[in-house]
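Enquirer: take a look and give me a structure for this.
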Amino acid sequence: MAVGVTWFFPGAGGSSTTCVLNKDLAEPFKTEQGLLNAGMFAPLGFFGLLASRRVLATAAWVVAAPVAIEVGQAVLPWVGRNCDSSDAEMNILGGVSGALVAWLGTYIAKARLQPVQPQVRPTLLSAGATLVVCAVTWQVAITPIAVDATSLQSPDDAQKQAATDAFRTAFGDRYTFANVQLQPGPDGHDSLLITLERDGEATLSWPKTDRFNVSLESSSQPGPNSYPVGGSSRRDVDATEAYAIARRYAGEHYPWALRGSTHRTYPVGENAEFGWMTSWRFLQDGVVMPAKLDVEINRAGRVSQLNVDSGPPHVKLPPIKLTRQQAVARARATQTTLDGVSVKARRLAAYEVRGHWRAQWVVAIIPEGSDPSSVLVDATTGRVDDSGPDG
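Expert: Alright, predicted model coming up:
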């Protein structure tokens, strides 16, 4: 039901499922999604009361059912839907409103309703027990994440200008926007979603505009929307030519990346069907720094994908105390089951945690037959953060 929220299954190596708590209670009233959620449950409350004639039972179930649905969406991997407090909020309000309208109708029509006293015990056994199960599941398996809002919103002038500036830095005035939307994220880490007029899309972090990801095309057949470097295109470039083109592009648009500690060029897709990616990274005592640049050059020698992190190339870090093996052991200890699960430390990277830079081991959790996930293990304290790396 919710829009644009990332969450993780507990089955993927034991990581907690996250559920979004929207701090803006008024926001769903301003969105089509919120009103639809209310409208969907209003008939259930209305017809539920008319059919059962039980006020207490109907009221309890229009509260318990939305809560159970959201908790179920969070913990059942085959459902594939997001958990969002705004959905439950509007479902409950819709159900209660429908029940109130039905109650008012029966009052005006002087229709008979069932007495409340006989409803107490069966209601506690059914709806009450459902809420207790939901509460226990929430406590054991769900990690709440408070956000300012969950629905896509219209950008203000500053956000529109930030999107324009990011594209001008990357591509000049070549591309025109079809739409720009603000996607709220946890702890104020929002994103601008940018759709191009022809093909292509991009995301820009907000309010810190340091992360910029662009996809100009996703086909293995190079198209006109990819970006020509130097005003010309080639046919069927190889790795050496792709690196030369990517380097020329970086020198023109992101010259700071060329001062990186290391770079590599590698194929994208089977037999480089999508082209070649060149990545520049900054290293500090073996720790990967925030600043990075990835430029994908398609087989026609044009830029098709771009990932930019203009964070600092060097930061002050606390002393590193955990080895790679110790980080793996810490991550492994958080897993509820180890059957068929492989745990590997990918890299040591710098991440900003509550305003301070920390060295973190990025540890991959790879269940057999399932998609991998990642956790961060603080290289100084050993603290494990199962929300995973965010970039």
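
Enquirer: okay, CA-based contacts and neighbour counts for the rest of this
Expert: Fine.

Enquirer: the lengthiest helix in the chain: what's the following helix or strand?
Expert: Scanning the chain for the longest helix, with DSSP state H as the assignment, gives helix 85-108. Helices and strands here follow DSSP states H and E; after helix 85-108, the next one along the chain is helix 120-123.

Enquirer: how about this one, so we can line them up?
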Amino acid sequence: MAIPIDARKRWFLVAIGGIIAFAALVLVFWPSVRSDRVGIEGPINSSQLDSAKRAVREFFGPDMPLERVRLAGSTPNSGQAVRISVVTHAGDLTVSWPTGEVVSGRLGVPASANVATPLSDEDALEAGTEFARLHFPWALNGSEPKIHPVGGGGDNSRIVEWRSRKGGILLPMRLDVIVAGDRQVSSFAARHVDMPVLPGPVLSAESAYSLALVGHPGMKIGSSELISKVDDSGVGHIYWLMSLVAADVPNEPYAGATGVGDGRPANMVAIIDAVNGSVVDSSKLAEFSG
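Expert: So this is what the prediction gives:
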């Protein structure tokens, strides 16, 4: 049976009204749905996304939205640890996966904060220690802080760094915190590594010195550092890092000196396994200084 004309009109108006109401809801909620989907770059699973959200809550508060999340260093067989890069309008963070630990961040402190007020080493240490106690308490256990200016040009910020040593060997843990002139932390980098079991015995500095100079006539040792490194299997290793400089560089004392040598800026760096004496390819230096 045919629908009367008045009934058809009423049905048509109801249908149009429903479409308009649905369109209004889409317009209201579409921006948030769209930003969530566009902000996720790459194959991120729900656990990784949860880690990113937890990190943002810890450093920026519970109401800070994520703008972009992506994976870095996750290519199969790349040899790199997986990192989750998280961006917000207040700053960005890098999260290690699967540990979920935050390893670096920029906290969106304006550049003007670096020149607003002179910052003493004591103030920088106090602000940096408060930040470390809140976010990285492990870095304060058995470590020694050092404070350095960040740069020139009227920049009053300071870097506070924590390092640990065992028997003169630099351990792989680290925390670097940059404190701006107004005592706000502007950025940080952290490496949480438990105390490794270290091998021995260790080559003397003089033995490593001789090995480092093999094949490098006309060079001498500028500075050296005995460091430890933990490989992907969790095994600890010890290395001598030695900077090589031209032999005709004067031997005046230099402020950057550590270990043997005079601490001159390096022309090249030699890496010596401090247990078996093997020379490590210097192209891998970033793995030892990162």
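
Enquirer: contacting residues around the longest helix of the first structure?
Expert: Counting by C-alpha atoms under 8 Å, 6 or more residues apart in numbering, the neighbours of helix 85-108 of the first structure from elsewhere in the structure are 1-2, 19-22, 25, 28, 34-35, 37-50, 55, 58-59, 62-63, 66-67, 70, 112-113, 150.

Enquirer: same check, this time on stretch 196-211 of the second structure
Expert: Applying C-alpha under 8 Å, 6+ apart, the set of residues contacting stretch 196-211 of the second structure from outside is 221, 228, 230, 234-238, 240, 242, 260, 272, 274-277, 279.

Enquirer: going by neighbour count, list what's buried in stretch 337-348 of the first structure.
Expert: Residues of stretch 337-348 of the first structure classed as buried: 341, 343-345, 348 (neighbour count, 16 or more other C-alpha atoms under 10 Å).

Enquirer: ugh, typo on my part, it should be stretch 36-56 of the first structure
Expert: 36-39, 41-50, 53-56.

Enquirer: same check on stretch 83-98 of the second structure?
Expert: Using 16+ other C-alpha under 10 Å as the burial criterion, the residues of stretch 83-98 of the second structure that qualify are 83-88, 90-97.

Enquirer: residue 185 of the second structure: which of those residues is nearest?
Expert: Residue 185 of the second structure lies nearest to residue 91 out of the buried residues of stretch 83-98 of the second structure, by C-alpha to C-alpha, at 11.7 Å.

Enquirer: mind checking how far that closest one is from residue 288 of the second structure?
Expert: Going from residue 91 of the second structure to residue 288 of the second structure by C-alpha to C-alpha, to the nearest Å gives 28 Å.

Enquirer: buried ones in stretch 272-290 of the second structure?
Expert: Applying a neighbour-count criterion of 16+ other C-alpha under 10 Å, the buried positions in stretch 272-290 of the second structure are 272-275, 277, 279.

Enquirer: would CSV of those with distance to residue 123 of the second structure and secondary structure be doable?
Expert: Compiled in CSV, these are given as follows (distance: C-alpha to C-alpha, whole Å; DSSP: H, G, I helix; E, B strand; the rest coil):
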residue, distance to residue 123 of the second structure, secondary structure
272, 39, strand
273, 40, strand
274, 39, coil
275, 41, coil
277, 44, coil
279, 43, strand
